[in-house]
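Enquirer: could you look at this predicted model? Sequence included:
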Amino acid sequence: MRLVLRGVSALAYWLSAYDIDEQRKGDRKVLYDCIPTKQSLDYLGKQLPQLKEPYHLLVPSWIREKERCALATSRYRYAAGSFYQAENGLYAASPELCFVQLGKTVTTHELILYGSALCSSFAIDPHAAGGLGQRRPLATRRTMEQFLNQNAGLTGVASARLALPYLAENTASPPEIFLQMILGLPPHLGGYGLPRCHANYRLEPSARARHIAQRANLVPDCYWPEHRLALEYDSNAEHLTGRQATRDATKRLALEADGITVITVTTAQLRSPLAMEAVAHEVAQRCGVRLRQRDRRFPARHRDLYRRGWSLDELFAENWLAESSDAGAIPS
């Protein structure tokens, strides 16, 4: 028995994974004899309860569509490392291959959001505080680009290439990805076209700033080094205690003590196009740039971007998400 996850099912697996085990790589041979059966699908549901039906699976040749599945056929000669073993008998398309597969079925905004999540430093985990665990990024823009160059014949590569330059890396939550999309995407994609920032950029503070913050390093959510500008996302889910609020306040004071301008964005602001327009103007002013001339497509694409939002809940089984011990924890 063998099943191979593709597309949104592979994405849900990776976004809930805490690491990527290089020792569990597989090649195109994993596609042999991977025909879904009721027994194998039941096993999949038990081993990976975060996945929702229908399961998106890859098969080597055409078979009649099965219940509970969305099948895709492929005879492409995948290189080593294109698949990873998730559980015994269960494989998932690599983060890079998953990104390409998504290019065939999702919108540009979704592809940027999902690709950025694969390059993020968070894992969706209903049992973790705030609904998010910490991890190292599973992929980077560089590894994505290398895969695209090596697999130019795959369907979905063209869409993936268009989205690749706009992927955010090392973000710590879905709202942080959305924040970068609003500020950084070009106007024809509904963003304000501002200079790219660094997510969770590690700074070594001065002695004075260390004394204020009581920590050895400062890590702004978004940072423009050349302009000494930081943007902090003030997430409701992460600020439930006075201790956390105090920690964040001292972080801002420490950054300002080192001559760094700090802009704070709340969840309410992020949800408001009008409020984010004001934030974009402030960031542009601090960076010494003018907001780019808006493309005639901007209003419609901006609305599309907000309709998409930042929630990733649609990727996961509702029962699995409901296991959260912290109501409303996963940022949405």
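Expert: Nice, I can see it. These figures come from a predicted structure and were not determined experimentally.
Enquirer: from here on, just use CA atoms for contacts and neighbour counts.
Expert: OK.
Enquirer: what about residue 75, how many residues nearby?
Expert: Residues near residue 75, counting by other Cα atoms under 10 Å, number 11.
Enquirer: another structure for you, compare them:
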Amino acid sequence: MPLSAPPNSFVAALKSELNATGPLDVLVSSANGKRNDQVTVSHVASRPLPAGSFRRTKFPSGAIACVCSPELVFLQLASTYTVDEAIYFGFALCSSYRIDAASKGGVAHREGADKPLTSARQLAAFLDAVPGMRGCAKARRALAFVKDGARSPMESALAMGYGLPTRLGGFNVGKVALNQAVRVTSGATSEGTRYATRIPDLTITARGKDGIERNVLLDYDADAVHATRAGLARDARRRNQLATIDSAAYISMSTDQALEYRSYADVAEQIRIALKRPRTPKVSLASSNPAAVERYEQANARRIEFWKKHVCFSDFRKLERF
């Protein structure tokens, strides 16, 4: 790690290659080497960092710089943002997508050598190596809810919204996994039933009030990706195939549903009923218990705030573009 910040000319060149706006953040090992201005904002590392904290990167211009590893980025973000925001960033760092303005819907799926930047397991290993470092405790709280494998920002938001506890603005309907393959019936031949593999966006699992474990498969049908004749026909075939699974209920959700709070909350209720889970907080809308009503209203307010920030295209969500 350098003692002092690099020259502004070098930082400005990197900003141009990264298409970044605003000052570029750099790490230095000495407070005397800090420089904060319109081009550069310096941060002093409070302690030695473990091997692998930086990646040597060559830019198209030929410039070479050491950039923070995804694991160190997660720690830095957790130290700056709230726990729910850190969870969202964790999903993005462990995802199978990347933001790409040239791709349909603004998101490109990582395939082949274009692998996820990191994983929840790698993030945990890094945090184990830096105990007591600034932001580490909050990063651990956030990491407890981070999942691998999201294929879009909306998948991350829905996984969080339906899986997180009430205190963080979620509906806590069950344990959520992303993009897990399931075997479905796709038709019949002269030799018998024909099967195929399908990958629903979310698989939500929970044990109901009767002690039986159940699953709900949830697909998010984004307008930008699915709203063509071919896309709609493909979605219909997919829904019909997934509906043949006896061990799981299937729910399909559109962009309009996700972006209208009542519909978004209704899907949470449908998932809860399919899983036979109790409503949380436990309260009747006609309850005469003022404390119970207040708990319900507070939980609903947190869920609305979460929905505005993470599911809708909020100012916070715009950060993923940079």
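Expert: Thanks, I have it. Owing to the predicted nature of the structure, the values given are computational and were not obtained by experimental measurement.
Enquirer: got a TM-score for the two of them?
Expert: After superposition, the two chains reach a TM-score of 0.81 (TM-score structural alignment, normalised by the length of structure 2), with 284 aligned residues with a Cα RMSD of 2.4 Å.
Enquirer: which stretch of helix or strand covers residue 146 of structure 2?
Expert: In this assignment (DSSP states H and E), residue 146 of structure 2 forms part of neither any helix nor any strand.
Enquirer: contacting residues for it?
Expert: Listed by Cα atoms under 8 Å, 6 or more residues apart in numbering, the contact partners of residue 146 of structure 2 are 87-88, 90-91, 120.
Enquirer: mind filtering these down to those shared with structure 1?
Expert: Retained in structure 1: 87-88, 90-91, 120, out of the contacts of residue 146 of structure 2 (criterion both residues aligned by TM-score structural alignment, their matches' Cα atoms under 8 Å).
Enquirer: which of these sit farthest apart?
Expert: Spatially, the most separated pair among those is 88 and 120, at 12.5 Å (Cα to Cα).
Enquirer: more crowded one of the two?
Expert: More crowded of residue 88 of structure 2 and residue 120, by other Cα under 10 Å: residue 88, with 23 against 20.
Enquirer: map that one onto structure 1.
Expert: Here residue 88 of structure 2 is matched to residue 113 in structure 1, going by TM-score structural alignment.
Enquirer: tell me the spacing between residue 25 of structure 2 and residue 42 of structure 2.
Expert: As judged by Cα to Cα, to the nearest Å, residue 25 of structure 2 and residue 42 of structure 2 stand 6 Å apart.
Enquirer: cool, and residue 256 of structure 2?
Expert: Note on residue 256 of structure 2: its distance to residue 42 of structure 2, by Cα to Cα, is 42 Å.
Enquirer: could you pull out the helices for the stretch 201-332 of structure 1?
Expert: 207-213, 242-257, 267-270, 273-287, 298-308, 318-321 (DSSP state H, counting those that start in this stretch).
Enquirer: among those helices, which comes closest to residue 235 of structure 1?
Expert: Per Cα to Cα, nearest to residue 235 of structure 1 of the helices of the stretch 201-332 of structure 1: helix 267-270, 5.8 Å.
Enquirer: packing partners for the closest one?
Expert: Here helix 267-270 of structure 1 touches helix 273-287, going by 3 or more Cα pairs under 8 Å, 6 or more residues apart in numbering; DSSP states H and E.
Enquirer: which residues of structure 2 does the helix it packs on align to?
Expert: Helix 273-287 of structure 1 corresponds to residues 261-275 in structure 2, going by TM-score structural alignment.
Enquirer: residue in structure 1 paired with residue 184 of structure 2?
Expert: Using TM-score structural alignment as the criterion, the counterpart of residue 184 of structure 2 in structure 1 is residue 205.
Enquirer: residues in contact with its match?
Expert: Applying Cα under 8 Å, 6+ apart, the residues contacting residue 205 of structure 1 are 216-218, 254-255, 258.
Enquirer: narrow those residues to just the buried residues.
Expert: 217-218, 254-255 (16 or more other Cα atoms under 10 Å).
Enquirer: picking up where we left off before, mind putting the helices of the stretch 201-332 of structure 1 into a markdown table with distance to residue 43 of structure 1?
Expert: Below are the helices of the stretch 201-332 of structure 1 laid out as a markdown table (distance: least, Cα to Cα, whole Å):
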| stretch | distance to residue 43 of structure 1 |
| --- | --- |
| helix 207-213 | 49 |
| helix 242-257 | 41 |
| helix 267-270 | 39 |
| helix 273-287 | 44 |
| helix 298-308 | 32 |
| helix 318-321 | 16 |
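Enquirer: right, and these - which one's nearest residue 106 of structure 1?
Expert: Comparing those by Cα to Cα, helix 298-308 comes nearest, at 11.2 Å.
Enquirer: which outside residues touch that closest one?
Expert: So helix 298-308 of structure 1 is contacted by 109-110, 182, 187-191, 271, 273 (Cα under 8 Å, 6+ apart).
Enquirer: which ones among these are found in helices?
Expert: In this view, the contacts of helix 298-308 of structure 1 that belong to helices under DSSP state H are 109-110, 182, 273.
Enquirer: now for the residues you listed: which two are most distant?
Expert: Farthest pair in those, by Cα to Cα: 110 and 273, 18.4 Å.
Enquirer: quick one: which of the helices of the stretch 201-332 of structure 1 is nearest residue 165 of structure 1?
Expert: Here helix 298-308 is closest among those (Cα to Cα), at 17.0 Å.
Enquirer: how far apart are that closest one and its match in structure 2?
Expert: Following superposition, helix 298-308 of structure 1 is found to deviate from structure 2 by 2.5 Å on average (mean Cα distance after the TM-score superposition for structure 1).
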